[in-house]
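Novice: kindly generate the corresponding structure for this input.
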Amino acid sequence: MAFEKVEGVSVYGGTIDGRGKSLWACKAGGGNCPDGATSLAFHGSKDIMISGLSSINSEMFHIVIDRCQGVTVQGVKITAPGNSPNTDGIHVEGSTDVTITGAGIKTGDDCISIGPGTTNLWIEQVTCGPGHGISIGSLGKDYDEEGVENVTVKTTVFTGTQNGLRIKTWGKPSEGFVKGVVFEHATMHNVQNPIIIDQNYCPGHSGCPGQNSGVKISQVTYSDIQGSSASQVAMNFDCSASNPCSGIELQDIKLTYGDQQAKSSCSHADGTASGFVVPPSCL
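Specialist: Below is the predicted model of the structure:
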């Protein structure tokens, strides 16, 4: 279901069943599969409200906000199996003044993905799991790409996810950037990568560009991030050698790894740590 160049449209309640199981099975079998459909998309639209909607088993993305202005998504429930491919919960791209609150997302890809050209995005009170976390990116796949700026993600809970709070960019030249991001009040339950910046993103690790990412990441704050990591490296800042991350701030972090000491890892990253920070900062 797609809306293009509409204004003042509201979607209240209801359930969309994408019936994606046959497409997922085709992809799992490596067959020549159709592209698949997004369950609900708004393109080039303004003043949109999506409230109380349930979306289940989408073939591809559940909800897409593309080139829109003034969008509120509240109280949505998104459900797909943890092994369903490319079933991102909510994808925002090229949009400004978007608010996402009170969402419960269980899916097989990013719970929320934030694409190029996204500015003034507010995300609050979101549960995620299963899924791949809340991700800015992937960015930098194209050279002439808009940046991401002024994003707040607060009061989130991640359960058994592949990632928690993630920024991911391709290892190749790009004019893209990430600037002015705040991640705060997040709880992790057995999350593989609770805090991660991956500037060598390459799913499947085949045909990777193998270059330095041109995406410039700066002014990113992590505050009050608590919980348990499923891997020993609970904080991983793998930044670009040619465009190092700058202005990373860690405040009041407590991430554990079973009965062992969790670790942090930094590559080409610069920033500060304040308050109680565990694992100890490598910035």
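
Novice: CA only for contacts and neighbour counts going forward, please
Specialist: Will do.

Novice: what helix or strand does Trp24 sit in?
Specialist: Taking DSSP states H and E as the criterion, Trp24 maps to helix 21-28.

Novice: buried set for that helix?
Specialist: Within helix 21-28, the residues scored as buried using 16 or more other Cα atoms under 10 Å are Leu23, Trp24.

Novice: find the nearest non-adjacent residue to Glu93, please.
Specialist: Gly115 (4.4 Å; Cα to Cα, 6 or more residues apart in numbering).

Novice: contact partners for the closest residue in space to Met1 that isn't next to it in sequence?
Specialist: Nearest in space to Met1, with sequence neighbours left out and distances taken as Cα to Cα, 6+ apart, is Leu40 at 4.9 Å. By Cα atoms under 8 Å, 6 or more residues apart in numbering, Leu40 lies in contact with Met1, Ala2, His62, Ile63, Val64.

Novice: counting neighbours, which of these comes out on top?
Specialist: Using other Cα atoms under 10 Å as the neighbour test, the contacts of Leu40 are led by His62, with 29 neighbours.

Novice: my guess is it contacts Ser55. True?
Specialist: Yes: counting by Cα atoms under 8 Å, His62 touches Ser55, with 6.5 Å between them.

Novice: what packs against the host helix or strand of Ser138?
Specialist: Using DSSP H and E, Ser138 falls within strand 134-139. When contacts are defined as 3 or more Cα pairs under 8 Å, 6 or more residues apart in numbering; DSSP states H and E, strand 134-139 sits against strand 112-114, strand 163-170.

Novice: and the longest one, what does it pack against?
Specialist: What that stands for is strand 163-170. By 3+ Cα pairs under 8 Å, 6+ apart, strand 163-170 packs against strand 134-139, strand 177-191, strand 193-201.

Novice: contacting residues around the last one?
Specialist: Under the criterion Cα under 8 Å, 6+ apart, residues 138, 162-171, 188, 210, 212-213, 229-231, 233-240 lie in contact with strand 193-201.

Novice: isn't Thr107 up against Ile90?
Specialist: No: the criterion here is Cα under 8 Å, and Thr107 misses it with Ile90 at 10.3 Å.

Novice: now the second one, please; I'll put the structures next to each other:
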Amino acid sequence: MVNVDDFGAKGDGTDDSEVFKKAWKETCSSKEGVLVVPKNRIYRLKPITFSGPCKSALALKIYGTIEASVDPSDYQKDRRHWLMFNNVQNFVVEGGGTINGHGNIWWRNSCKIDKSRAVTFYGCKNFRVTNLRIINSQKMHLSFQKCINVKASNLIITAPEKSPNTDGIHITETQNVQIMSSVIRTDQNYCDQETPCQEQYSAVQVENVTYKNIEGTSASQVALKFECSKNYPCEGIVLQDINLNLQEDGNAKDSCVNVRLSSRGRVSPHCPGEE
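Specialist: The predicted model follows:
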């Protein structure tokens, strides 16, 4: 077991980036790789990549708080990533701690300029992300890209109501993903300019996705929205036991465009044409 404090991490809000790099390298090369971030401590990090492959199965146990540097100059080399896990297999990230992106310095800019991600898993296989709080992301909170066999559970992902483009979880080019028992409170689709945004044309098709056992409230009238590509509509979408209400009085509405879906159990609001 490797503890970041044993490598000299201060845990007092000052920069611990180099210590985390050394601790990860030691853990990755160990036969029993467990890296511990202790509780009741705050570790501030600049953009950092945790790279594999590692010698054995690995666990990163975050009990304390990891927070992003608030100095914009620290992100000059790569403004799109803060914490990145690259080509790591057979591992788990857990612990009940907090990952804080300190996103307010990004929120001042347009989402069309900056698309930074708080936590990115790229090219990773057979891993779990569980029992963590990910808050105030620069833009996207959690991203899975080119990954295989992913389980995300017991996550709390939150950002203030007015924070732009702080999406909860992004999934791209990834196979076999399960997202369960999580709370996501983030402002998902909007036009960030005074003039109307032009319609975007997509060559990406979304298919075979199940949304199950979801409850929540919506600040906007439309609580359930599928806006899919005309050329490549969403297919094989299953809604099961969905209950979304408005924060204020009244009935929530749906908006379903270019989507083929079916429903099971109670689904509210209910898209027209559901099977």
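
Novice: hang on, the earlier thing: so which of the helices and strands packed on strand 134-139 of the first structure is the most packed in?
Specialist: Each of these was scored by mean neighbour count; the highest is strand 163-170, a mean of 26, by mean count of other Cα atoms under 10 Å.

Novice: for that one, the distance to its chain's centre please.
Specialist: Put simply, strand 163-170 of the first structure sits 6 Å off its chain's centre (Cα atoms, centre = their mean, to the nearest Å).

Novice: before we move on, the earlier item: now the helix holding Trp24 of the first structure: which residue numbers in the second structure?
Specialist: With TM-score structural alignment applied, helix 21-28 of the first structure matches no range in the second structure.

Novice: moving C-terminal of that helix, what's the next helix or strand?
Specialist: The helix or strand immediately downstream of helix 21-28 of the first structure is strand 40-43, counting by DSSP H and E.

Novice: in that next one, what's buried?
Specialist: Neighbour counts using 16+ other Cα under 10 Å place Leu40, Ala41, Phe42, His43 of strand 40-43 of the first structure among the buried residues.

Novice: would a markdown table of those residues with distance to Thr256 of the first structure be doable?
Specialist: As requested, the buried residues of strand 40-43 of the first structure are exported to a markdown table (distance: Cα to Cα, whole Å):
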| residue | distance to Thr256 of the first structure |
| --- | --- |
| Leu40 | 38 |
| Ala41 | 39 |
| Phe42 | 40 |
| His43 | 42 |
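
Novice: gap between the residue nearest to Glu93 of the first structure and Gln211 of the first structure?
Specialist: Going from Gly115 of the first structure to Gln211 of the first structure by Cα to Cα, to the nearest Å gives 21 Å.

Novice: neighbour count for these two, which is higher?
Specialist: When Gly115 of the first structure and Gln211 are compared for neighbours, Gly115 comes out ahead with 24 against 14, by other Cα under 10 Å.

Novice: give the contact list for that one.
Specialist: Contacts for Gly115 of the first structure (Cα under 8 Å, 6+ apart) come out as His91, Val92, Glu93, Gly94, Ile136, Gly137, Ser138, Leu139, Val148.

Novice: ok, Ile100 of the first structure next?
Specialist: Contacts for Ile100 of the first structure were tallied using Cα under 8 Å, 6+ apart; they are Thr72, Val73, Gln74, Trp122, Ile123, Glu124.

Novice: same check, this time on Val92 of the second structure
Specialist: Counting by Cα under 8 Å, 6+ apart, Val92 of the second structure makes contact with Leu58, Ala59, Leu60, Phe127, Arg128, Val129, Thr130.

Novice: hang on, the fifth one packs against Val93?
Specialist: Yes: between Arg128 of the second structure and Val93 a contact is recorded at 6.3 Å, counting by Cα under 8 Å.

Novice: distance check, the most centrally placed residue in the first structure against Tyr257 of the first structure.
Specialist: In the first structure, the centroid-proximal residue (Cα atoms, centre = their mean) is Ser135; its distance is 1.6 Å. For Ser135 of the first structure, the distance to Tyr257 of the first structure (Cα to Cα) stands at 22 Å.

Novice: need the counterpart of Leu35 of the second structure in the first structure.
Specialist: So, by TM-score structural alignment, Leu35 of the second structure is matched to Val11.

Novice: how many other residues sit next to its match?
Specialist: Counted with other Cα under 10 Å, the neighbours of Val11 of the first structure add up to 12.

Novice: ok, and the closest non-adjacent residue to the aligned partner of Phe144 of the second structure in the first structure?
Specialist: In the first structure, the residue paired with Phe144 of the second structure is Ile114, using TM-score structural alignment. Leaving aside its sequence neighbours, Ile114 of the first structure sits nearest to Ile136 (Cα to Cα, 6+ apart; 4.6 Å).

Novice: identify the residues contacting the one you found.
Specialist: By Cα under 8 Å, 6+ apart, the contact list for Ile136 of the first structure reads Ser113, Ile114, Gly115, Arg166, Ile167, Lys168.

Novice: swap the cut-off to 10 Å and go again
Specialist: The contact partners of Ile136 of the first structure, taken as Cα atoms under 10 Å, 6 or more residues apart in numbering, are 91-92, 110, 112-116, 118, 148, 151, 165-169, 178, 181, 197.

Novice: swap in Gln198 of the second structure?
Specialist: Gln198 of the second structure sits next to Cys191 when contact means Cα under 10 Å, 6+ apart.

Novice: in which helix or strand would I find it?
Specialist: Applying DSSP H and E, one finds Gln198 of the second structure in no helix or strand.
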